[in-house]
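Peer 1: Quick check, what structure comes out for this input:
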Amino acid sequence: MNAPARMRSYHVDSGAGIDGLTLREHPVPVPGPGQVLVAVRAVSPSYRDLLVLGGRYVLPVRPDVVPVAEGAGEVVALGPGVRSVQAGDRVMASLFPSWQDGPFGPQHLPQLGGTLDGLLTEYALLDEHALVPVPAHLSYAEAATLPCVAVTAWNALTGDGALRPGQTVVTQGSGGVSLFALQLARALGARVVATTGGPAKAARLAALGADRVVDRRAEPDWPAAVREATGGLGADRVVDVVGRLDESVRAVTLGGHVAMVGFLAESAPPIDARRLFASGAVLRPVAVGSRAQFRALNEVVERHRIRPVVDRVLPFDRAVDAFRHYASGAAFGKVVIELPPPAR
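Peer 2: The predicted structure follows:
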């Protein structure tokens, strides 16, 4: 398959905001040794991308970067020595391309949509060892939601190797990480208590399989509601995407686990050191995951035929509108930007 000579990409400087996204045309790159050219078919903004655009991301961001780390596409050209994929393969890419397995370290800091160009582009040049196959039952739009939020949810649930069937997991809200954590926890045999704000979202979370939904508007003391739902014991694991860790510690059982995924809250009270000590809880920061974790996630997604929750799909030319809708907080699930198939 021959790629065209020219392509379009969105570019932005960290801190320029959504309005700073600029669409430009430039030559299609040629893959070098170990590299693969991928025709991007769909991408999905995540909260991380909003931090990059807002100038608040904790890791370095190169000037004039092509943003967005989550996406899926079709292999259209191979560089010398590539053996693990072939033209026509449907693939996704790890956010941290060099993080193959094991603990995260500073050597793995280069990341798509940060220090490396991301996937909000018609063609992306990627390392073959960063690629993971798309589960056979998923469309490109669905697969585009996996590399960041689903891998993060998987790491939050399994990264310490301790989640067991029958345990109770708490998820917070209806963002991408939380919805994937709900679906994956149920697939792994766990019981899920989901928190949310309002009856409409509560009904949708119940329909996705939550065993108990706590509407924070009706039950503002959600840790107490979690304890009530668990016979006073508390949850075995809380996937905390908000950052109000004092509440998560109150909700967790003795010796439980709090996976610290994000900080959606504008402010949060300090953790009571005495309460934390008494809880015996493990607080573990989670930053996406390795390629090995991505592949393990894929196996579960494929085995249980899990389908991501997609709120809206918009075309590539409306990428700015997609970012605005995602940033509004109105989406239930993931927002996807779709690109047409490459010319044959």
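
Peer 1: Every contact and neighbour count from this point should use C-alpha atoms.
Peer 2: Will do.

Peer 1: Let me see the ranges of the helices in the stretch 101-250 of the chain.
Peer 2: Along the stretch 101-250 of the chain, counting by DSSP state H, counting those that start in this stretch, helices occupy 140-143, 151-158, 176-187, 199-208, 222-229, 245-251.

Peer 1: out of those, nearest to Gly15?
Peer 2: In terms of C-alpha to C-alpha, the element of the helices of the stretch 101-250 of the chain nearest to Gly15 is helix 176-187, at 23.1 Å.

Peer 1: Other residues contacting the closest one?
Peer 2: 46, 149-150, 152-154, 156-157, 169, 171-173, 191-192, 194, 208-210, 239, 241, 300-301, 304, 306, 308-309, 333-334 (C-alpha atoms under 8 Å, 6 or more residues apart in numbering).

Peer 1: The structure of the following sequence is requested for comparison with the preceding one:
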Amino acid sequence: MKTIQLSNFGLDNLKLVNTEKPQPGAHDVLVKIAAASFNYLDLMMIKGQYNPKLTFPYIPCSDAAGVVESIGTAVTRWKKGDRVTTHFIQEWITGSKSIPIFQSRTGLEKPGVLSEYISVSEEALIATPANLSSAEASTLPIAGLTAWTGLIDYANLKPGQTILTQGTGGVSIFALQIAKAMGVKVIALSSTADKLARLKALGADEVINYKDTPAWHKEALRLTNGKGVDAILDVVGTDSLTKSVYAVKADGFVGLVGNLSGAVVPFNIYDTVPNNATLRGISVGSRESFEAFARAIELTSLKPVIDRIFPFDATPEAYRYMEGNNFFGKIVISLN
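Peer 2: Next up is the predicted model:
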């Protein structure tokens, strides 16, 4: 079978190679991958910024969807022909996670998904939402579930409230879509007129150009009559976290999601005192939460936003496109 492997750090070291098709164990499922989607985490892994002790050869990418090809002798959850989507933290089924559970991540401690076939535990999959193609479903495991877990499980978002989103990556666009499906007002940040117009077309109630308005937290306060927003999923990190804290209301929620500008924040803890802000790290979510998100997708007919779909053999070019940071939504690889 064909597989994308990384032989050393750097995008130039991604190669399409032929390897043996994996054989599922008793409790495993062999999945024929139809599509995979990228996350910023992929670039960090490929460049050596996340795990500099990575063992090579390495198969990148964490999110995929496809069809069950065969099952192990003890598998009860799936049958041949089922449409399935991968679950990122494979052993996190329900409740809170432990450190050992956290260390079962697809594309990190577990092999990645950029292969024609993968073998995974039957517990590490969910049923693909009926209204989505495999390409659309492949965008869900990290970006979609992070937005869902942050807003629904942790921020406890309610209709009539207000959130602020940052940029046009997967998490932020899913957050916008989830919020609008719930009847929540959205203030969206981006840096170009074109992207701001597209965010408005997706349902954003207000938009702010953060380059023209670097003190965007003050504009968010103005747009909420001084109250502040109910929740923010902060995907930027170093350059934005203090502003996120200032932009939320009393007892507001700031979900710590990404580190596009860095992970170390020169943060004064007393910045949280005036409004009693809650800051919480979000590490995607459980399979139970993922299955709830999938049901919501079917009920609301939510459709993920895909920027571009690249063929399998153009994977290096697709990662370079992601590196350019001009995409809107998710970047997908088709293996069909």
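
Peer 1: coming back round to it: which stretch among the helices of the stretch 101-250 of structure 1 comes nearest Val38 of structure 1?
Peer 2: Shortest distance between Val38 of structure 1 and the helices of the stretch 101-250 of structure 1, using C-alpha to C-alpha, is found for helix 140-143: 12.7 Å.

Peer 1: mean deviation of the closest one from structure 2?
Peer 2: Once fitted to structure 2, helix 140-143 of structure 1 is off its aligned match by 0.9 Å on average (mean C-alpha distance after the TM-score superposition for structure 1).

Peer 1: Filter the contacts of helix 176-187 of structure 1 down to the buried ones.
Peer 2: Neighbour counting by 16 or more other C-alpha atoms under 10 Å classes 46, 149-150, 152-154, 156-157, 169, 171-173, 191-192, 194, 209-210, 239, 241, 300-301, 306, 308-309, 333-334 among the contacts of helix 176-187 of structure 1 as buried.

Peer 1: List the residues that contact the residue nearest the centre of structure 1.
Peer 2: When C-alpha atoms, centre = their mean is applied to structure 1, the residue found nearest the centroid is Val149 (1.2 Å). Residues in contact with Val149 of structure 1 (C-alpha under 8 Å, 6+ apart) are 46, 176-177, 180, 288.

Peer 1: Tell me where the longest helix sits in structure 2.
Peer 2: For structure 2, the helix with the greatest residue count under DSSP state H is helix 287-300.

Peer 1: from the contacts of Val149 of structure 1, which is closest to Gly17 of structure 1?
Peer 2: Nearest to Gly17 of structure 1 out of these is Ser46 (C-alpha to C-alpha; 14.1 Å).

Peer 1: Return the residue of structure 2 aligned against Arg186 of structure 1.
Peer 2: The alignment partner of Arg186 of structure 1 in structure 2, by TM-score structural alignment, is Lys180.

Peer 1: er, Gly234 of structure 1 actually
Peer 2: Per TM-score structural alignment, the equivalent position to Gly234 of structure 1 in structure 2 is Gly228.

Peer 1: Based on its surroundings, how many neighbours for its match?
Peer 2: Neighbour count for Gly228 of structure 2, taken as other C-alpha atoms under 10 Å: 26.

Peer 1: now do Pro133 of structure 1
Peer 2: The number of residues packed near Pro133 of structure 1 is 18, by other C-alpha under 10 Å.

Peer 1: need the helices of the stretch 101-250 of structure 1 in CSV with distance to Val91 of structure 1, can you?
Peer 2: Shown next, in CSV, are these (distance: least, C-alpha to C-alpha, whole Å):
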stretch, distance to Val91 of structure 1
helix 140-143, 9
helix 151-158, 15
helix 176-187, 20
helix 199-208, 27
helix 222-229, 39
helix 245-251, 36
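
Peer 1: Quick one: closest of the ones you listed to Val75 of structure 1.
Peer 2: Smallest distance to Val75 of structure 1 across the helices of the stretch 101-250 of structure 1 (C-alpha to C-alpha): 12.7 Å, for helix 140-143.

Peer 1: what range in structure 2 matches that closest one?
Peer 2: Going by TM-score structural alignment: helix 140-143 of structure 1 matches residues 134-137.

Peer 1: Run a quick neighbour tally on the match of Arg186 of structure 1.
Peer 2: Neighbourhood size, Lys180 of structure 2 [other C-alpha under 10 Å]: 19.

Peer 1: how close does it sit to Ser134 of structure 2?
Peer 2: Separation of Lys180 of structure 2 from Ser134 of structure 2 (C-alpha to C-alpha, to the nearest Å): 24 Å.

Peer 1: For Val193 of structure 1, give its distance to Asp101 of structure 1.
Peer 2: Going from Val193 of structure 1 to Asp101 of structure 1 by C-alpha to C-alpha gives 30 Å.

Peer 1: between those two, which one's more packed in?
Peer 2: Neighbours were counted for Val193 of structure 1 and for Asp101 using other C-alpha under 10 Å; Val193 has more, 25 against 12.
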